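> no sequence on this one, just coordinates:
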């Protein structure tokens, strides 16, 4: 799998960060700034939804994302910052999301796309997150019952990307 640090995506026309097929690396210091034609800040799939999860035994993506900032165009735009689906798992640490209708949208079911089961097992969660100009922090479309507190801990404690570690030649928009 791949680990990556110091990722900056500005005004992309699709998803800024997109994973699938068992990705289990670590992404550190990720900065995303939405443009007017942008889709999601992160779209995360546990498996390739075009061909299905054909692994035996079944596996799902489970990366770690640390020091993440996603800046949107405002909560009135109807956009989602992060979509987690198709059974993806993942650990998010130190997150700052601003300017979206939805911060995290979890999609799945209780069968072959068990995204919600990752929350109840502890394999999908957010620690230390701050939400600014967000209407809905968590949208649960998984068919699994859990609370916002089961998924997000440390609400208000996230600072996002550690810009000081990037060095003097980096700029941000």
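Sure, I can see it. Small disclaimer: the values here were computed from a predicted structure and weren't measured.
> when you work out contacts or count neighbours from here on, use the C-alpha atoms and nothing else.
Noted.
> remind me, longest helix of this protein?
Longest among the helix segments of the chain by residue count, using DSSP state H, is helix 115-121.
> elements contacting it?
strand 90-107, strand 124-141, helix 148-151 (3 or more C-alpha pairs under 8 Å, 6 or more residues apart in numbering; DSSP states H and E).
> for the last one, packing partners?
On a contact count with 3+ C-alpha pairs under 8 Å, 6+ apart, helix 148-151 meets helix 115-121, strand 124-141.
> can you tell me which of the ones you listed is packed in deepest?
helix 115-121 (a mean of 22; mean count of other C-alpha atoms under 10 Å).
> also this one, for the comparison:
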């Protein structure tokens, strides 16, 4: 018995000496210094206090209502996916810097989830690249997926990030975006699989999208895959491919769209366009047929690179475009790039709908006769004013006058 007591005493003394040498050596993982449980990161965000809601390492699956606050600068380090039932709120003035991680870094609002990103003219929300020398394609982009109609089946899956979209609720609500800037997007998986700056997949009409600026995207500026969402005041600057692109049955409205390829931005894809409009390549008559209405549109090509078409409407798509201006002017004394066609409704996989109606003014180097209308109503007329640039004053973008060099 005495030996046992002596042995226990020795163990007790050793334990005490060990605890005095280094407190951290005896802290059990998952507990604090007082033995309390500390929640560990698990790539799931289920509360505002979750350690995964980390300004320095933002990523994971958002399963609860959480807020990205303006009192910190946030680093997006992977995929941030907001799931059904959760709302991601982003406060005015927030800057989110995306780690240059290609297709693994993006933000997605999934079906049944919402975004509440209400910036202001004085304090817009910015999502940009964290690279020291940022460039297009540094990260993925912003995705919204809803339950509105598409024409490729009841449901479909996105070409990137494996996100389901589509359904039968054209009034679906994916939330609010107002006064937001998105930059340096467009990471590519392959030739036909790439992120856009902002992509709307089956997004419904109760969603509110207004006052957005996207620039330096490695693919398209804005793209719609079906849905009924309306977008007001959209500025696209220096998208490598198409500036405005829709397919799979988008039937929403666009108000005040301005797209520009600046002088000196000569990066292009194989077939860059101001507008590329599709409905369904496999079945041009599939319902719903793409048929948006766009009022107030400016497409301005300053670069010396060549455009495929300024407006391409094909594969069953229809559209009503009013008060449009399309212009090609070179800056300084350079020769402007050209566009193969001003407006083209012809395509080997199906022409654009003859119900298309476009009222447009052609300025500068546009060949106003380069129109393939396939029975559509195309009215080329003087006097259109195009997009109202004054509503984009909050961006700080210095718009060039039509026909003069950019002052950016």
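Structure received. Note that the coordinates shown come from a computational prediction; the quantities given were computed from them, not determined experimentally.
> report the TM-score for the pair.
TM-score for the superposed chains, counting by TM-score structural alignment, normalised by the length of the first structure: 0.76, backed by 154 aligned residues with a C-alpha RMSD of 2.7 Å.
> including distance to residue 4 of the first structure, could the helices and strands packed on helix 115-121 of the first structure go into a markdown table?
Output for these, formatted as a markdown table (distance: least, C-alpha to C-alpha, whole Å):
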| stretch | distance to residue 4 of the first structure |
| --- | --- |
| strand 90-107 | 15 |
| strand 124-141 | 19 |
| helix 148-151 | 24 |
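> of the ones you listed, which is nearest residue 1 of the first structure?
Residue 1 of the first structure sits nearest to strand 90-107 of all these, at 14.2 Å, using C-alpha to C-alpha.
> just give the number of residues close to residue 290 of the second structure.
Here the count is done by other C-alpha atoms under 10 Å, and residue 290 of the second structure has 34 residues near it.
> what about it, distance to residue 348 of the second structure?
18 Å (C-alpha to C-alpha, to the nearest Å).
> what's residue 125 of the second structure aligned with over in the first structure?
When the first structure is aligned by TM-score structural alignment, residue 125 of the second structure is left unaligned.
> which residue comes closest to residue 125 of the second structure once chain neighbours are left out?
residue 180 (4.7 Å; C-alpha to C-alpha, 6 or more residues apart in numbering).
> my guess is that neighbour contacts residue 142. True?
No. Counting by C-alpha atoms under 8 Å, residue 142 is not a contact partner of residue 180 of the second structure; they are 11.2 Å apart.
> between those two, which one's more packed in?
Higher neighbour count among residue 180 of the second structure and residue 142: residue 180, with 26 against 21, using other C-alpha under 10 Å.
> corresponding residues in the first structure for the host helix or strand of the more buried one?
In the assignment (DSSP states H and E), residue 180 of the second structure maps to strand 175-183. Per TM-score structural alignment, strand 175-183 of the second structure has no counterpart in the first structure.
> buried residues in the helix or strand following that strand?
For strand 175-183 of the second structure, the succeeding helix or strand toward the C-terminus, using DSSP H and E, is strand 188-190. By 16 or more other C-alpha atoms under 10 Å, the buried positions in strand 188-190 of the second structure come out as 188, 189.
> what of stretch 151-158 of the first structure?
151, 152, 155, 158.
> what residue of the second structure matches up with the first one?
Just to be clear, that refers to residue 151 of the first structure. Using TM-score structural alignment, residue 151 of the first structure pairs with residue 377 in the second structure.
> ok, now which ones touch residue 11 of the first structure?
By C-alpha atoms under 8 Å, 6 or more residues apart in numbering, the contact set of residue 11 of the first structure is 33, 34, 35, 36, 37, 38.
> aligned to it, what sits in the second structure?
Using TM-score structural alignment, residue 11 of the first structure lines up with residue 238 in the second structure.
> so which helix or strand takes in its match?
Going by DSSP H and E, residue 238 of the second structure is part of strand 230-239.
> what's residue 298 of the second structure aligned with over in the first structure?
Aligned partner of residue 298 of the second structure by TM-score structural alignment: residue 69.
> mean distance between whichever helix or strand that match is part of and the second structure after superposition?
Using DSSP H and E, residue 69 of the first structure maps to strand 64-71. Here the mean offset of strand 64-71 of the first structure against the second structure after fitting is 0.6 Å, by mean C-alpha distance after the TM-score superposition for the first structure.
> buried sites along that strand?
Result for strand 64-71 of the first structure [16+ other C-alpha under 10 Å]: buried residues 64, 65, 66, 67, 68, 69, 70, 71.
> so which elements touch it?
strand 26-33, strand 90-107.
> with distance to residue 138 of the first structure added, can I get those in TSV?
Shown next, in TSV, are those (distance: least, C-alpha to C-alpha, whole Å):
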stretch	distance to residue 138 of the first structure
strand 26-33	19
strand 90-107	5
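> reformat those as TSV; add distance to residue 42 of the first structure and mean neighbour count.
Shown next, in TSV, are those (distance: least, C-alpha to C-alpha, whole Å; neighbours: other C-alpha atoms under 10 Å):
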stretch	distance to residue 42 of the first structure	mean neighbour count
strand 26-33	9	22
strand 90-107	9	23
